[in-house]
Structure formats: structure tokens, C-alpha cells
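Asker: Quick one: sequence and predicted model below, then my questions.
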Amino acid sequence: MVLGAVTSAALLLTGCSSGNVAALKRLGLPEAASAQAPVIGHLWIGTWIAAGTIGIFMWGLIGWVVLRYTSNNNEMPRQNRYNLPMEIFYTVAPFVVIGVLFYYTILAQNQVTYETKNPDVTIDVVGQKWSWSFNYKSAGDPAVGQDVFQVGTIQATPDLYLPVDKTVRFNLSSPDVNHSFWVPAFYEKRDIIPGRNNNIEITPNKIGVYRGKCAELCGTYHQSMLFNVHVVSAEDYTAYLKTLVAKGQIGEAKGASNADPQGTAKIYQGEEVGAR
């Protein structure tokens, strides 16, 4: 029976493409696109291995008991009031499992929350009802010379550009309700809570376009809080910031507590303008 199951699984995997096999190995995670992602990916896989091992062991015990003590008579077996060694084992074992998982979780947490003193890029991200504002702190970059911004609306999904292999610090804030900054390919997300400053550091290491979204049910148009993440070369990143300068999107866009729910107007530094 076991041999048949293993053979069937092997045949199933050989019929899959390499991409599907890789996806199965990640156990549902998307393909990683940041230097921090493998840390979380390894924790995810390790947790499933631990859970699967414990599950197989317990299923095996249940199956063994069912087969070993199957009887055709209806006599009640001898009853024991307690089994001290077994009760100690069932009490201690869960704490051992929890302790091991907690230890590796703390190790992963320390790595992904580590902050560098001088990140290569700093971007202030504002989650507002119901889109995103991205403020590139590029005034110190001689090639750009000014801080620039990009703002999205319900009708226009904003783009977030990041340079590959550069450490990016996102300073997160919200002028209205709770949001959550999430790029699935980075394997991390951070909550954005009004009145509190939060941040996250990511080093994107794979050029491409990825989807970002709000992972917090934030209100009526939560489904519109999407954004596109473009991981590009350093040259293309600088060129993009220059296009924002050329468009006059200079300074900061910190969102507005009274933003139009339909996204038809936003407020930039106190001046109301049409949606861009």
C-alpha cells in the first residue's frame, strides 16, 4: 500500500512541469524576490515538516491501536485510572515542540526585523482610504536632487519602483484607518496604524514586476488598495524618479484624512488637486 502511494506520488511529480514542482516545494509560497524572504521561507517549510512528522506519528499510533486491539467480543477491556508516564509525556512533549518552534521563530524574526543604520533607499509609504502614496526621499541623491512622490487612487493603481540589490527602508503611516503593507513575493508585511510609525526593510534581489496589496480589511474599498512593485536596475530606478520630477510631483504626499472615497481628489501638501 505504502509502495503504491509512493509510486503514484512519483508519477504525479514527473508529470508536472519544473515550475509546478518548485511551487510544491515552497508549499504555497510565491517565488521569493527579496534577500529576507528565504529566512521566512525556511521557517515556513520547517514548521510544516515538524507538523507533518508529529501528524504522521500520531496517525500511526491511532492506526496501531485500532489494528492491535481489534476484537470480536464485546467484553469491556480493563480500565486504568491513569498512566503517569504517559500523562507526563503528553504534558511535556507539546511544550518541547512549542519551545523549538518559538526558538526558530525568534531567530527568523531577529533577521527580518534587523535595521541598517544607513539604508540605500528610504521611502515613506502612506496607506490611506483607499490607495497608496509613495514618497521617495531622494533629495540627497545628486542624480535626482529632490524628494518626489507617486499617488494612486481607486481608479489608478500606483506603481512602486525599487532598485535591485539595494536595502530599502519603508516608513509606514496612515492618516485614517488601519492598513497593512504587503508584497507577497517579499514574504513580509507590516501593519499601518494611525498615530504610530512603523517600518520595514527589504532588499529586493530579483528584477521583475510584483503585486502589492493591503492585508487589512480597512473599509468599503479595501479591494482597491493594490499597487504594482517594479524591481529594476539602479539606472532605471533613477530614470523613473526623474520622470516624477518632470511631472512636477515634487515634495511629499502624506495622504488626507478627508480624501474622497471615490479617489477623485487628493491633497498634496495642503493643496487639493485632481487625481493623477
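Answerer: Cool, the structure landed. No experiment lies behind these values; they were computed from the predicted model shown.

Asker: For the rest of this, base every contact and every neighbour count on C-alpha atoms.
Answerer: Will do.

Asker: Grab the most central residue of this structure for me.
Answerer: E188 (2.9 Å; C-alpha atoms, centre = their mean).

Asker: contacting residues around it?
Answerer: When contacts are counted by C-alpha atoms under 8 Å, 6 or more residues apart in numbering, E188 touches 37, 182.

Asker: at 7 Å what do you get?
Answerer: Taking C-alpha atoms under 7 Å, 6 or more residues apart in numbering as the criterion, E188 is in contact with W182.

Asker: same thing with N198?
Answerer: 171-173, 192.

Asker: In strands, which of those residues fall?
Answerer: 171-173, 192 (DSSP state E).

Asker: Run through the residues that contact V168.
Answerer: 119-122, 201-203.

Asker: Include distance to L160 when you put the contacts of N198 into TSV, please.
Answerer: Output for those, formatted as TSV (distance: C-alpha to C-alpha, whole Å):
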residue	distance to L160
N171	14
L172	14
S173	16
I192	17
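
Asker: Please enumerate the strands of the chain.
Answerer: According to DSSP E, the strands that the chain contains are 121-128, 131-136, 148-151, 159-163, 168-173, 179-183, 188-192, 198-202, 208-214, 226-232, 265-268, 271-274.

Asker: Next one for the comparison:
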Amino acid sequence: MYDLWIASCVAALAVGVFVWGLIFWCVVRYRKRGNELPVQTRYNLPMEFLYTIAPILVVSVLFYYTAVVQTGVVRTTKNPDVTVEVVAFKWNWQFNYRDGQGEDANTVASVLGTSEVIPILVLPTDRSIRFEETSRDVVHSFWVPELLFKRDVFPGNVRNVFEVSKLETEGAYVGRCAELCGTYHAFMNFELRVVSPEEYDRFLAAKRDGKSTQEALTAIGEEPYAQTTEPFQTRRDTANFNPDDAVSSGAGN
């Protein structure tokens, strides 16, 4: 997707430079030099052919590569290494680590966000990951900007599914809800924490042993709380809510 985006921008810039050049050339070449009327041309078949066929070719090429990239992005496999159920609700997230696919699979560990603690989704590098999304109330959207992809989360019996072939770089990445879902939509953040496969296995084992998410993160040498975003002051957790305080405390994080 990144390569397609860059290539599309380069192509658009090339077309833009060409058109701008023609405009300025016409401005200079055919500027008024007197009262004599220039030669009038009723038809110019080569030119008409050019400005009809060229856009069709450009759109066709973009359509082809878009279809190829989209097919790869939405492709799923039969046996992904990790399956995570993403449960969205007003206005937070729950991440369930599953032992299989579909509604009949069992949850072996879970991370639940609260107004005071940003939920942290821990995933490994170099493993295929399947996301199964569902909502408890309205439409939300699961979005990690660094993944260059987001997908809506629907309520009811609809389970949106997509996969990531592998996460390449360890680190902490902010996640957001990208669909306007109500009063506290702007506060509905989470963090994706990408760790090594060995650390991920230890984290999951700690969660299975009953440790909290913060305790399990500490056990593998990770920061226990989110590093890319922070909880917002809301009317849910303070009687003296001031919108200016919410903005200054990190509304842009």
C-alpha cells in the first residue's frame, strides 16, 4: 500500500507538471500581440485522441495496481499463527487472544481497557496475525496508522476479518477508533505493543497464569502502561470536567 501510494503521488505530480507546462507554454506562446485574430482550428483529431486516451490509460493502470494491492491486503489464510478478537464498545477496547478462529473458538487471555488505563494489544513480530472484529453497540473502526490500514467494526453478527502477514519492527504504536461513534470517540485509543515472538509467548503465559496486563508486561521487560497515548479527563471520572484541560492534557496524542 505504501509503494502504491508513493507511485500514485509521483504519477499525479508528473501529470500535473505536464499540464502546468502546457498551460504556461500557451500563455507565453499565444499571448496577444496585436489586433489580428489567430488562426482558428475547428478540429484537431490527434489532440482529441490524446486527451481522451491518456486519462483512460492512467485510470486503467491505477485501477489494475489498486486491485492487485487490495487483493493482497484482504487475503486471509487457513491457519494464522495468532488470532485476536477485537471487541469495540463505547468508548474503549477489549482484545481477546483466541485458540482458534470464529465464534466457537475459546479466549485464552484478554486485555480490557478502562477510563483510567489505556488497553495494550501485545503482538509478536514475524508471525501471521488474524484480527476478528465485533462491536457491542455502534460502528467503530480499528486503526493503527503505522499499519496503513483500518477496518470498521460492526455490531450484531457481522465479524470483520483481516490479517497481517507479519509485523516487522518492535515498538509501541498508537491505535485509534477511526469512526465517529459518540461523545467520547476522541478518547477511544489503544496501543499496539510489538515484541519478539519469545517475549510474546512469555506475555501470553503470564496472562494465562492470572497476571494483569501490567504485571505480564513488566515480566517480559516492557513498560507496563501505554507510551504513545494517555487517558483523557472525562465526565466519567471527574466531577469538575474542563474541556480545555482535556485538550491540553493530550487531545492530539
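Answerer: Looks like it came in fine. Only a predicted model underlies this, so the values are computations on that prediction, with no experimental measurement involved.

Asker: Are any of the contacts of V168 of the first structure buried, and if so which?
Answerer: The neighbour-count criterion (16 or more other C-alpha atoms under 10 Å) marks 121-122, 201-203 among the contacts of V168 of the first structure as buried.

Asker: picking up where we left off before, which position in the second structure pairs with the residue nearest to the centre of the first structure?
Answerer: Counting by TM-score structural alignment, E188 of the first structure lines up with F149 in the second structure.

Asker: just to revisit the earlier point, right, and the pair among the contacts of V168 of the first structure with maximum separation?
Answerer: T122 and T203 (11.7 Å; C-alpha to C-alpha).

Asker: which one in the first structure is aligned with G171 of the second structure?
Answerer: Per TM-score structural alignment, G171 of the second structure is aligned with G208.

Asker: wait, isn't its match in contact with V229?
Answerer: No. Using C-alpha atoms under 7 Å as the test, G208 of the first structure is too far from V229 to be in contact (8.1 Å).

Asker: Neighbour count: those two, which is higher?
Answerer: The residue with more neighbours, out of G208 of the first structure and V229, is V229; 18 against 12, by other C-alpha atoms under 10 Å.

Asker: quick one: contacts for the more buried one?
Answerer: Contacts of V229 of the first structure by C-alpha under 7 Å, 6+ apart are 159-161, 209-212.

Asker: Would you write out the ChimeraX command that picks the buried residues out of those?
Answerer: In ChimeraX syntax, the buried subset of the contacts of V229 of the first structure is picked out as below (16+ other C-alpha under 10 Å):
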select :159,160,161,209,210,212
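
Asker: Same list, the contacts of V229 of the first structure, but as JSON lines with distance to P77 of the first structure please.
Answerer: Shown next, in JSON lines, are the contacts of V229 of the first structure (distance: C-alpha to C-alpha, whole Å):
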{"residue": "D159", "distance to P77 of the first structure": "69"}
{"residue": "L160", "distance to P77 of the first structure": "68"}
{"residue": "Y161", "distance to P77 of the first structure": "70"}
{"residue": "V209", "distance to P77 of the first structure": "65"}
{"residue": "Y210", "distance to P77 of the first structure": "61"}
{"residue": "R211", "distance to P77 of the first structure": "60"}
{"residue": "G212", "distance to P77 of the first structure": "60"}
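
Asker: which of the contacts of V229 of the first structure does the second structure keep?
Answerer: Compared against the second structure with both residues aligned by TM-score structural alignment, their matches' C-alpha atoms under 7 Å, those retain 159-161, 209-212.

Asker: So what's the residue count around the aligned partner of I53 of the second structure in the first structure?
Answerer: Aligned counterpart of I53 of the second structure in the first structure: V92 (TM-score structural alignment). For V92 of the first structure, the neighbour count with other C-alpha under 10 Å is 11.

Asker: what's the spacing between V92 of the first structure and M58 of the first structure?
Answerer: Relative to M58 of the first structure, V92 of the first structure is positioned 16 Å away (C-alpha to C-alpha, to the nearest Å).

Asker: hang on, the earlier thing: I'd like the distance between the residue nearest to the centre of the first structure and F181 of the first structure.
Answerer: Distance from E188 of the first structure to F181 of the first structure, by C-alpha to C-alpha: 9 Å.

Asker: before we move on, what about I202 of the first structure?
Answerer: 12 Å.

Asker: can you check G212 of the first structure too?
Answerer: 8 Å.

Asker: before we move on, what about F134 of the first structure?
Answerer: Per C-alpha to C-alpha, F134 of the first structure is found 12 Å from F181 of the first structure.

Asker: got it, and L107 of the first structure?
Answerer: 23 Å.

Asker: Tell me the residue in the second structure aligned with N198 of the first structure.
Answerer: Aligned against the second structure by TM-score structural alignment, N198 of the first structure finds its counterpart in N160.

Asker: ok now stretch 64-75 of the first structure, how far from the chain's centre?
Answerer: 48 Å (C-alpha atoms, centre = their mean, to the nearest Å).

Asker: do stretch 85-102 of the first structure as well
Answerer: For stretch 85-102 of the first structure, the distance to the chain centre is 30 Å (C-alpha atoms, centre = their mean).
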